[in-house]
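> With the sequence up front, the predicted model follows.
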Amino acid sequence: MATIITIETPTLGDRSYLVHDGSRAFVVDPQRDIDRVTGLAEAEGVHITDVFETHIHNDYVTGGLALAERTGARYHVNADDEVAYQRNPIRDGDTVRVSENLSVRAIATPGHTFTHLAFAVHEGDQAIGVFTGGSLLFGATGRPDLLGEDNTDTLVRHQYSSAQRLAADLPEDAKVLPTHGFGSFCAAGGTSGGDASTIGEEKRINPALNLSEEQWVADTLAGLDAFPAYYAHMGPANQAGPAAPDLAPPAPADRATIAQHIADGDWVVDLRSRTAFADGHVRGTLNIGLDGQFSTYLGWLIPWGTPLTLLGDTPDQVAEAQRELVRIGIDELEGSATGEPSAWTHEELEEFRRATFADLKSVQHHRAVEILDVRRTPEFNDGHIEGASNIPLHQILARMAEVPHGDLWVHCASGYRASIAVSVLAANGHTAVLIDDNFDEHASESGLVITEPRFAQQHD
């Protein structure tokens, strides 16, 4: 009986899969750090014979080519994809026999990209699951706009047809095994939040299988939001054929080196929690904590190619961040330092205040304050504090001139993005209070007035 093992990458909202019959195995959509896959295969006592890519990924650098080279596996990539490496070209309807009782069938499912493939896994004659990549997700689909506005209208209709095809082609008890949809910005609209699904379940809950094409297309296009800027670099990297990453520790950085990097305009990123950062940090450093979507937001914000140094509590924390970064193609680090922040600078440590929405309400009784909401525009439009300005986090560097002056309080949905924003503002000469609190639970509860948008926001 086939065993399907999920390999989670929660900070990118993605999944890879290892499937085996006890002896031979195949992998679908592996992440760049292939040691996770090879280690799992070794622990399972199986040999990887095949690696499949559902599409040329837009949100991470693949480990597929490196894994195939490392293991001697056949590397299956759509024959119509323009790539700079040798692969086993695969097309709609092709079947790959992995073992005597385990086979994989390619199904053309354009929509997320033009050449997207899903892969149905068969045990004997029975389809037991389908690896849907960025096609059919849990309660949603992959977004159709990552290849540019000129292609979106065509791709969104392809996506609808592809979802319909999967539902018609596969049995209701077949497992749906997507790559995206667990916090990934590759999803179009909200996913169901479930941890597993089947074709039958998707027929019941997925709008792509329950609405008319025109209604679904209109709803999908209306719900599209911004996506990370680093996506622009992923497709070319994956077409070129990325090598396995070098995860050797970066060079140690002392106080003088860190100070020089900051003076040079390099990025020096503090990986610690926002609580620790607020209590004391090196002037000019940025706080992008490992306790959130670290690589997504660092990749979204950093001008691509900017030299990067990491600061963390421990070497393990730096190593985890390095692993996160190679997944999005940031391979080169200037250096790193660990331990106490007092060891990273000769200057006095900087601090900033953390507060709650109740604190904000209390302060408003005594003086006027400026509120900066760094959530994305659709979040802001769903409800925001009366009088708040909205500059989404991913636009904060480009719109620094619009940041309000005065007694500035910054919030997001939970505190994570707001802490990044406060650190960016501090590095650019602003002083702000971090509202480290849950917006949905505590903003209204604290007596703050939540209102509809005062003006249409066009920046996204």
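Okay, I see it. Numbers count the residues shown, from 1 in each chain.

> switch to C-alpha atoms for all contacts and neighbour counts from now on
Fine.

> If you tally nearby residues, what's the number for Q317?
17 (other CA atoms under 10 Å).

> Might you report the residue contacts of it?
L271, L290 (CA atoms under 8 Å, 6 or more residues apart in numbering).

> In a helix, it, correct?
Yes - under DSSP: H, G, I helix; E, B strand; the rest coil, Q317 falls within a helix.

> ok, so what distance separates it from F294?
Remark: distance between Q317 and F294 (CA to CA, to the nearest Å) = 12 Å.

> With L146 instead?
Distance from L146 to F294, by CA to CA: 21 Å.

> What of A256?
A256 is 26 Å from F294, by CA to CA.

> And for G72?
Distance from G72 to F294, by CA to CA: 33 Å.

> Those two: which has the busier surroundings?
F294 (20 against 14).

> Show the contacting residues for the more buried one.
Counting by CA under 8 Å, 6+ apart, F294 has contacts T11, I288, A321, E324.

> could you pull out the helices for the stretch 251-400 of the chain?
Applying DSSP state H, counting those that start in this stretch to the stretch 251-400 of the chain gives helices spanning 255-263, 274-279, 294-301, 315-326, 357-364, 377-381.

> In addition, the following structure is provided for comparison:
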Amino acid sequence: MFFIDTIELEGLGNRHYLAGGPRTAVAVDPPRDIDQVLAAAARRGVRITHVVETHLHNDYVTGGLELARVTGAAYLVPAGARVAFARVPVADGDTVALDAGLELRAVATPGHTPHHTSYVLREQGRPVAVFTGGSLLIGTVGRPDLVEPRLTERLARAQYASAHRLAAELPDGTTVLPTHGFGSFCSSAQAEGDATTIGAEKAANAAFTQDVDAFVAGLLTGLDDTPAYYAHMGPANAGGPAPVDLTPPAVADADEIAARLAAGEWVVDLRNRIAFAEGHVAGSFNFEADGKIATYLAWLIPWGKPVTLLAESAEQLAYAQRELVRVGIDRPAAAATGAPERWASENAPLVSFPRATFADLAERGTDGVVVLDVRRDAERAGGHIAGSVHIPVHEVHRRLGEVPAGTVWVHCAGGMRAAIAASLLDAAGRDVVAVDDGFDAAGEAGLTVVTA
């Protein structure tokens, strides 16, 4: 008998796996904070003998090197990946014996990266699952544009060929276990569903239902913005990530918070957007701890800029730290917990701004105000409020000067990104109203929604 445990990181939209038999196991694409993987192995009572990577990841820092060091496991990395540390290079067709008749077989599946490798888990020679990393996902495939622009179309065609190779070599009932596709920007489209098989993908995935030219054209047309921090993930993974330090940061008092703001550092308030709007330290930014903080803070912050975290509890602070180390923001410069009154000072007082709905905007009318849409290009293409200004949230900080004069009513698709943008504008001294509402409500409220 075999087991497969899934370790899901909802914030980054990834899944990691521990698979094995009665005594030993293999970890697949492990996250930076390896304690989760070690805990899963302890619950199973197994020893991790192998750690495998499907590719050099672009959206998170791996814990593979450290997990192999801690456990003494063999560290398997695709042979084509250029890395600066000792590892076991894996080539197409290589097999690794695991436990109780289990083995892994490497299958070259280039496309997401040139060296991408999937791993077929076989029990007594029979394929039972395939770890597909960023290759074949649920209903889609991994994006091919993260390595080198000149390679994008070639890699898109390779993705198509790799998907067909898996389908040709594996039975329809084989479980497909991707790393990406659950909200990760490494996915070429949003994956739908929680589980899949080779047979299910053959019936529904565009990689199988379209010819190669139509597939490639659709894939390339549908590619969305890439988080800026992705540029730092590949080099970090190739160089060999250092162990994480999740101990609490140094405590900052109100005067230090004010001094860090004055120095141009980022002070990030982790509380929910309602609490932030009601009262926050002037100049601080709002990235909700449970609102994909790793993706959006890492995307927006100038890389390497010191960050101070403000949290309502030690638990919220610890959660945010864990999320951030996964994308290479290793140590906050300082932190404070408690109520915002404890963080404020004469030089950085408490301020607030209003929240509203689309119905409120319709009642007020759009004349004389700036309606700022901070959704991504692809979202806006599906419909936008007539006369609205468009700056995606990840561009707002460096394009503040492009926001027209006047009170800014800022919206996204649901409210979280609008709160980020509103905090950036508020810190810059603009009068803002954060629209905390679903975009579907805009048309229902009577606002003119156009597509063009």
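Looks like it arrived, so ask away. Quick caveat, the model's predicted, so the values are computed rather than measured.

> Mean neighbour count, the helices of the stretch 251-400 of the first structure: which tops it?
Among those, ranked by average contacts under mean count of other CA atoms under 10 Å, first place goes to helix 294-301 (a mean of 21).

> just the angle between that one and helix 315-326, please?
50 degrees (axes from the mean of the first three to the mean of the last three CA atoms, to 10 degrees).

> Out of the helices of the stretch 251-400 of the first structure, flag the one nearest T95 of the first structure.
If you check each of the helices of the stretch 251-400 of the first structure against T95 of the first structure by CA to CA, helix 315-326 wins as the nearest, at 32.3 Å.

> on average, how far is that closest one from the matching bit in the second structure?
Taking mean CA distance after the TM-score superposition for the first structure, the mean distance separating helix 315-326 of the first structure from the aligned residues in the second structure is 0.7 Å.

> whereabouts in the second structure does that helix align?
Helix 315-326 of the first structure corresponds to residues 314-325 of the second structure when matched by TM-score structural alignment.

> got the helices of the stretch 251-400 of the first structure as a markdown table, with distance to G339 of the first structure columns?
Formatted as a markdown table, the helices of the stretch 251-400 of the first structure follow (distance: least, CA to CA, whole Å):
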| stretch | distance to G339 of the first structure |
| --- | --- |
| helix 255-263 | 12 |
| helix 274-279 | 12 |
| helix 294-301 | 20 |
| helix 315-326 | 9 |
| helix 357-364 | 32 |
| helix 377-381 | 37 |
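
> Superpose on the second structure and give me the mean offset of the helix or strand containing L40 of the first structure.
Using DSSP states H and E, L40 of the first structure maps to helix 35-44. On superposition with the second structure, the mean distance recorded for helix 35-44 of the first structure (mean CA distance after the TM-score superposition for the first structure) is 0.8 Å.

> For the helix or strand just after that helix, give me every contacting residue.
Scanning forward in sequence from helix 35-44 of the first structure by DSSP H and E, the next helix or strand is strand 47-52. With CA under 8 Å, 6+ apart as the test, strand 47-52 of the first structure has contacts from 23-29, 41, 64, 67-68, 71-77, 98.

> For the stretch 151-300 of the second structure, just list every one of the strands.
175-178, 266-269, 280-281, 285-286 (DSSP state E, counting those that start in this stretch).

> Nearest to R157 of the second structure, out of those?
Closest among those, using CA to CA: strand 175-178, at 19.2 Å.
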